[in-house]
Structures are given as structure tokens and as C-alpha cells.
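1. Got a sequence here, can you build the structure:
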Amino acid sequence: MSMVVPRLKLGSQGLEVSAQGLGCMGMSFAYSSPKPEPDMITLLRHAVAAGVTFLDTSDFYGPHTNKVLLGKALQGGVREKVQLATKFGIASGAEWEVRGDPAYVRAACEGSLRRLGVDCIDLYYQHRIDARVPVEVTVSRPFGMGELKKLVEEGKIKYIGLSEASASTIRRAHGVHPISAVQLEWSIWSRDVEEEIIPTCRELGIGIVAYSPLGRGFLSGGAKLIDSLSEQDARKNFPRFRPENLDKNAQIFEKVNAMATRKGCTPSQLALAWVHHQGCDVCPIPGTTKFEIFNQNVGALFVKLTLEEMAELESYAAAGDVQGDRYPQMASTWKYSETPPLSSWKSE
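-> As a prediction, the model looks like this:
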């Protein structure tokens, strides 16, 4: 690939990543997965060679199998070229559970290092916020309680991030240890984070990582995407993909597609370009399992939008136009991520 992928800084602590990352979940989990391991290793190495070096995974993806896959892909000198991001906080068992207690944080980190086959994780996110544990206890409580700060001091992680955290949770966490990045869902049709969370991140100098920037594929293929999904594909149960919401949401895609045709790009590239144009502190992490889609997504970095085109795109999915919630159940999203006051915590 001849295009040079730009770089950007996330936060003010020194983390620098490719301006577009690669979400790795679908290679192992949730979307008609898993894919053949040799193919995914080849794709991951192709991404790094192309300059997309910011790779995103999580304990939850598998669980754990996605990390084992990445660990294999990182061998042979690849690790040194990569900014490796992973997430803890969704514990698997008979039922999944959100956890942020110090013992769990440490066990999750050490398990991740082992599965990935690395000595250090570049960016370590809390995947979901544990509403039972003060966020300061997870991050860096004064007098030595915060586990993430300890892991930084031990050299096991370099930078700390949060995912699906409210503005107040972000502010409290950043107050006890610098947060380098917040991961959140942000796309043409998921914009509620713009009201309070994005301004808070910018006030505090925290980088923004946008997951599902293509609306879980809907902004790439529209309603016809649904016909191609296997029965095991989790998206079949997502409200925005359900039959009662599909016709209205399909109209959004058709408008995006029409503009993309006028501009001579794909709807995916247009939707990603919109995210890129939000600022030099924003890194989208679209996922794919296909080489041609990966190459297409990288091309979004070079699609230019005018202010008028940005406004037109935003008008397609104005408030009230998008039908259905982002998730079947929203209980673990930023809207419900408030944690108890630090004074309430009784250490064991």
C-alpha cells in the first residue's frame, strides 16, 4: 500500500498511534466468528506493514481467544512496531460480570500479558465501569490502593484508558492519575457523547478512540447487511438492526451512500472520514476480517470533507432519526457508569 498512514497523539502522556486503528474483536468473537487463525494473522501483519499499528483487543473477545491470536501475530519482530491496546473489566463465568476491584485488575493484567506473550501493554482500558467500586480505587487511590497506577509503576502497562465512562467518572479517574484515552462509540448515527463526554475529554487533554465508527457495518452496507449475517451473529439482536427499526435506519444509509457516490468513495470511507474530521485527538478503530475492506478503510484517511458536507452528513442522522438503542441492554454503558464515592470504600 503506497499511502502513508498519519500518526496522532492520544492524551498528553506520550502515547502516539496510527491515525486509524484496527478493532480485532470480529476476528474471534461476536460477528460470525471465529475466522481462520492463519488468515487473521496474515491480515494483522498486513495492517501493521500498511502503517495501521494501533491494535485493539479485550479479555471479553472469546473470552481471551482474541488475545492469543494477537500474541501469535506479534511474534517475529512485529511487537516493536505496534501500539497494543487491550481492555479488562468484563469477567467471564456462568454469566458475565463487570469488575473493577484491585485484585481482579491485577489478575486480568497478568493474564493478558501471558496470553499476548508481551512484557508490557501500551494502553490498558477499563472496558466497562464497575458501579460498585469507586473509580479511584481501580485507577489510583491515594496511599497506594489504585491498582492501575501500580501496574504502570511496575512497567506492566504504559498508559491508562477508560471505555464507556461518563464525564464525571472520567473526571474523577483523571483526578488521581492521568487518563490517556477514552474509548466510546462515535459515528454519524451515534452522537450523544458529543454533549458532555467529548468536551470533558478535550478539557482534560484526553485522547478519544471511536469504536463502531461504521455502525457495526450498517454504514457500510445498509439493510442488505442483515441478509448476510449468520444466525450466530450478535448484531441480529441489536435494536438498530431489528425489523421494526430497519426501514427507517436504512434511509440514513441510502443518503450516506448517495453522497459517497457523488464524492467517488465508498459509504464506509465517507462515514470514517466524518470521524477523522472531528479532530486530531480522535482515532477510529474500525474492525474487519477482510483484506479488501481493510485497504478500503485506510483510504478513508484521504477523503476530504468540507464543513458543508460534514453538516449534510450529520443532518442524515439528526436526533430522533436513528431508531433503536446501541445495545440490546444499555445497563453497562456510560449512562450508568457512576461509581460510589471513595469515602464509601472499605479495603479488604
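
2. When you work out contacts or count neighbours from here on, use the C-alpha atoms and nothing else.
-> OK.

3. Could I get the full set of strands for the protein?
-> Shown for the chain, the strands assigned by DSSP state E span residues 7-10, 15-18, 22-23, 54-56, 83-88, 90-91, 97-98, 121-126, 157-163, 181-185, 207-211, 282-284.

4. Out of the ones you listed, the one nearest residue 324 is which?
-> Evaluated over those, closeness to residue 324 peaks at strand 181-185, with 14.7 Å, by C-alpha to C-alpha.

5. what sits up against the closest one?
-> Under the criterion C-alpha atoms under 8 Å, 6 or more residues apart in numbering, residues 10-11, 160-165, 193, 201, 206-213 lie in contact with strand 181-185.

6. Could you do stretch 193-212 as well?
-> Residues outside stretch 193-212 that contact it (C-alpha under 8 Å, 6+ apart): 9-12, 23, 166-167, 170-171, 174, 179-187, 275, 281-287.

7. can you tell me which of the strands of the chain comes nearest to residue 140?
-> Residue 140 lies closest, by C-alpha to C-alpha, to one member of the strands of the chain: strand 157-163, at 10.6 Å.

8. relative to strand 121-126, how tilted is the closest one?
-> 30 degrees (axes from the mean of the first three to the mean of the last three C-alpha atoms, to 10 degrees).

9. Buried deepest among the strands of the chain, which one?
-> Of all the strands of the chain, strand 282-284 has the most neighbours on average by mean count of other C-alpha atoms under 10 Å, namely a mean of 27.

10. Tell me the helices and strands packed up against that strand.
-> If you count contacts as 3 or more C-alpha pairs under 8 Å, 6 or more residues apart in numbering; DSSP states H and E, strand 282-284 packs onto strand 207-211, helix 267-276.

11. Which of these sits closest to residue 80?
-> Nearest of the helices and strands packed on strand 282-284 (C-alpha to C-alpha): strand 207-211, 21.5 Å.

12. want to put them side by side, so please do this one too:
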Amino acid sequence: MQTRKLGTQGLSVSAIGFGCMGLSGTYGQAAGEADAVALLRRAVDLGVTFFDTAEIYGLTANEVLVGKGLAPVRDRVAIATKFGFDVEAAIRTRRPSGVNSRPENIRAVADASLKRLGVEVIDLFYQHRVDPGVPIEDVAGTVGELVKAGKVRYFGLSEAGVETIRRAHAVHPVSALQSEYSLWSRDPERGALPVCRELGIGFVPYSPLGRGFLAGGYGAGEPAGTDFRRFQPRFQGEALAKNLGLVEALTALAGRKGRTPAQLALAWLLAQGDDIVPIPGTTKAARLEENVAAAEVALTPEDIAAIEAAVPETAVEGARYDEFGLAMVGL
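-> Just a heads-up that it's a prediction; the model follows:
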């Protein structure tokens, strides 16, 4: 697979990464350990070198799983993980429900993540959400200390606002910003992405397939049980019914081009710039292979226009998070 650079500090990864969150059951049934390990290693065989996890995923269990799966190929991959959520609060509420980026917590999370992952250094350490109670300069400075100590290689932010990105980068170089970005979530184009390009920061879209929605395999029923999407307005009621029509249009277009809707959605993201590295996730080998193959899809300007016409941003119904989730982004 082709490689791309994230930032200007030296981080080079596969053009498509692997988002590991879903392996721990965020969207329903968790993958069994043996299946998850096999999937992670299959991803490496297919050329994926960039894997994304966080302490909050599976309430720390995801890091353990990722570490076990990638242990035999550690020298071939870059592993990103994150700090910043209040894990104890999340355990009580069963969803992310508070933040904690105090310097002492950042250092403690780094040590715990190193142990859970079974690695000597964290390749990319993101602040998962901005903590309004801690100056971003203190956060960047603390991660900078971890870099000097050899515990972290590169610093990242997630869902940070423009001024926060600038202030953090002035203290310690930010190599990557991870934020939701896809055909149906294009807010980064109006703020974060231009600033990242101005400062030489790479961009990592999470949920590049709209939490699986743009892949075309989502049914008409609302998410239930442990599925995190039940908190998101786009997956509820009339909004869900309307949004399904967008996927039908994308699926029809993909069929005419001999591709899948997921491949068109990922190829569209890759075509937005060579500083973009999407991290789709899955629990199925066939979906993994489908996603990776998107890196070989070449789009003409006419193709890009047709894809955007099939899923126009103005036609998407419902917010990407509920009020609680939206209050934690763009800070």
C-alpha cells in the first residue's frame, strides 16, 4: 500500500489505517479475541501499518487486544492511542462522560497504555478531547516531556478547535489531528483542515464511513443495546429514514462503477489530499479487504463530483452527536 506522511516530524504510515474501536463492541457485539487478533494481523499482511486505539475503548480492554494482536509485527506498525477522557466516570455511566487532561493524569495514562499495549514507546499520543479546565499549553508541554523521555514519539489532538490547534502546536509540534470527517460529516473543511495544512499537521478522519452507514450494510432499524450509535440523531427516526436514501444513491453509483459504496467513500476522502489518512474499522475480514482496496481506486474530477452529488452535505439529516457529545468537540 502507498504511504503518507502525518505532519512534518517524521511519521509515515499506510494511506489507510485501521480503527480498532469497534473490536471492543462499540457498535454491538465485540469481536472474539482470536478473531480480532487474526483480523489485525491480516490487516498488516494487506499493507496496513497504522492502528488506532485509546484507553477509553473497551474501558482499556481495546489496548490490551491491540497490543496482543500486533506484538509479532511491532516493528512494522505505528500504534496510536489516546488520553483525556475520565475513564472512571465512563465506567459508571457506560459511555464517555467527562474529561481529564491534568498533567499527572496524562503521565499516568502514558505509563498504563505502554503496559497494556506491551510496547516501549507510543508512536502517536492524542489528546482524545480538549479539557477546558487545563490550558492546552500544559497538555502540549506534558506530552513534550514524554517525548523527551522516550515514552512517546509524536503528539496528536482529536476534535480540537482552530485556536487550540494553534496554541498546542506553538508549544510542541502536533503531527496529526484526528476528527470525524466523511462524505456526511464535512465540517473540518471549514476550519480545522485548512489550519492543519497551514501548520503542516496531518489529518486522520475517524468514522470515514459514517460509523458504517456509508458502507451500505446498515438496516432500517434504529441501533439498540450497546450500540453507541443509539446516542446519535442521524440514526434515529425520520433522520435515519432520510439518510438511508443517500446511501441508496451512493450504492447505485458504486454499482455502475464496479465498486462498493465504502470504496467510493474512502477513495473520495483520499482524494481530498495526500495529508489525509482515514482509519475505517471493522470486525470482518471481507470488509477489511474491501476497505484496503479503496486505496487503489483512482477518481476523476467527474467521479468526485458524482459522489458528492449522491451524498450532498446539505441533505444529511441530524447531528453527528447528541448535545452532550457536541459539547465536547471543537473546543
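
13. overall similarity of the pair, as a TM-score.
-> TM-score of the superposed chains, computed with TM-score structural alignment, normalised by the length of structure 2, equals 0.94; 324 aligned residues with a C-alpha RMSD of 1.4 Å.

14. So what does residue 304 of structure 1 match up with in structure 2?
-> Aligning on TM-score structural alignment places residue 304 of structure 1 opposite residue 298 in structure 2.

15. How about residue 269 of structure 1?
-> So residue 269 of structure 1 corresponds to residue 263, using TM-score structural alignment.

16. thinking again about what came up before, ok, which of the strands of structure 1 comes nearest residue 239 of structure 1?
-> strand 181-185 (15.3 Å).

17. my read: residue 28 of structure 2 touches residue 227, true?
-> Yes. Taking contacts as C-alpha atoms under 8 Å, residue 28 of structure 2 lies within contact range of residue 227: 4.6 Å.

18. quick one, what contacts residue 125 of structure 1?
-> Counted by C-alpha under 8 Å, 6+ apart, residue 125 of structure 1 has contacts 85-88, 160-163.

19. Apply 7 Å and report the result again.
-> 86-88, 160-163 (C-alpha atoms under 7 Å, 6 or more residues apart in numbering).

20. Grab the nearest non-local neighbour of it.
-> residue 161 (4.1 Å; C-alpha to C-alpha, 6 or more residues apart in numbering).

21. could the strands of structure 1 go into JSON lines alongside distance to residue 331 of structure 1?
-> Supplementary listing: the strands of structure 1 in JSON lines, determined by distance: least, C-alpha to C-alpha, whole Å:
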{"stretch": "strand 7-10", "distance to residue 331 of structure 1": "28"}
{"stretch": "strand 15-18", "distance to residue 331 of structure 1": "31"}
{"stretch": "strand 22-23", "distance to residue 331 of structure 1": "23"}
{"stretch": "strand 54-56", "distance to residue 331 of structure 1": "23"}
{"stretch": "strand 83-88", "distance to residue 331 of structure 1": "17"}
{"stretch": "strand 90-91", "distance to residue 331 of structure 1": "13"}
{"stretch": "strand 97-98", "distance to residue 331 of structure 1": "11"}
{"stretch": "strand 121-126", "distance to residue 331 of structure 1": "16"}
{"stretch": "strand 157-163", "distance to residue 331 of structure 1": "14"}
{"stretch": "strand 181-185", "distance to residue 331 of structure 1": "15"}
{"stretch": "strand 207-211", "distance to residue 331 of structure 1": "18"}
{"stretch": "strand 282-284", "distance to residue 331 of structure 1": "24"}
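
22. Just give me the mean distance for the helix with the most length in structure 2 relative to structure 1.
-> Scanning structure 2 for the longest helix, with DSSP state H as the assignment, gives helix 237-256. Here the mean offset of helix 237-256 of structure 2 against structure 1 after fitting is 1.1 Å, by mean C-alpha distance after the TM-score superposition for structure 1.

23. Touching that helix from outside, list them.
-> 214, 216, 220, 234, 260-261, 264, 307, 310-311, 316-318.

24. Then stretch 5-24 of structure 2?
-> With C-alpha under 7 Å, 6+ apart as the test, stretch 5-24 of structure 2 has contacts from 1-4, 30-31, 36, 47-53, 57-58, 62, 175-176, 200-202, 275, 277-283, 292, 295.

25. show me what contacts the aligned residue in structure 2 for residue 51 of structure 1?
-> Aligned by TM-score structural alignment, residue 51 of structure 1 pairs with residue 47 of structure 2. Counting by C-alpha under 7 Å, 6+ apart, residue 47 of structure 2 makes contact with 1, 14.

26. can we see that at 6 Å?
-> Residue 47 of structure 2 is in contact with residue 1, counting by C-alpha atoms under 6 Å, 6 or more residues apart in numbering.

27. again with the one 3 residues further on
-> By C-alpha under 6 Å, 6+ apart, the contact list for residue 50 of structure 2 reads 13, 17, 77-78.

28. Reformat those residues as CSV; add distance to residue 322 of structure 2.
-> Below are these laid out as CSV (distance: C-alpha to C-alpha, whole Å):
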residue, distance to residue 322 of structure 2
13, 32
17, 27
77, 34
78, 32
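
29. What is the burial count for the match of residue 304 of structure 1?
-> Per other C-alpha atoms under 10 Å, the neighbour tally for residue 298 of structure 2 reads 12.

30. From residue 44 of structure 2, how far off is it?
-> Distance, residue 298 of structure 2 to residue 44 of structure 2, using C-alpha to C-alpha, to the nearest Å: 22 Å.

31. Would you mind measuring from the aligned partner of residue 225 of structure 2 in structure 1 to residue 31 of structure 1?
-> Aligned counterpart of residue 225 of structure 2 in structure 1: residue 231 (TM-score structural alignment). Distance, residue 231 of structure 1 to residue 31 of structure 1, by C-alpha to C-alpha: 10 Å.

32. So between these two, which is more surrounded?
-> In this view residue 231 of structure 1 and residue 31 are compared by other C-alpha under 10 Å, and residue 31 has more residues nearby, 21 against 11.

33. For the more buried one, which residues are in contact?
-> Contacts for residue 31 of structure 1 (C-alpha under 6 Å, 6+ apart) come out as residue 233.

34. go again using 8 Å as the cut-off
-> Residue 31 of structure 1 makes contacts with 232-235, as judged by C-alpha under 8 Å, 6+ apart.
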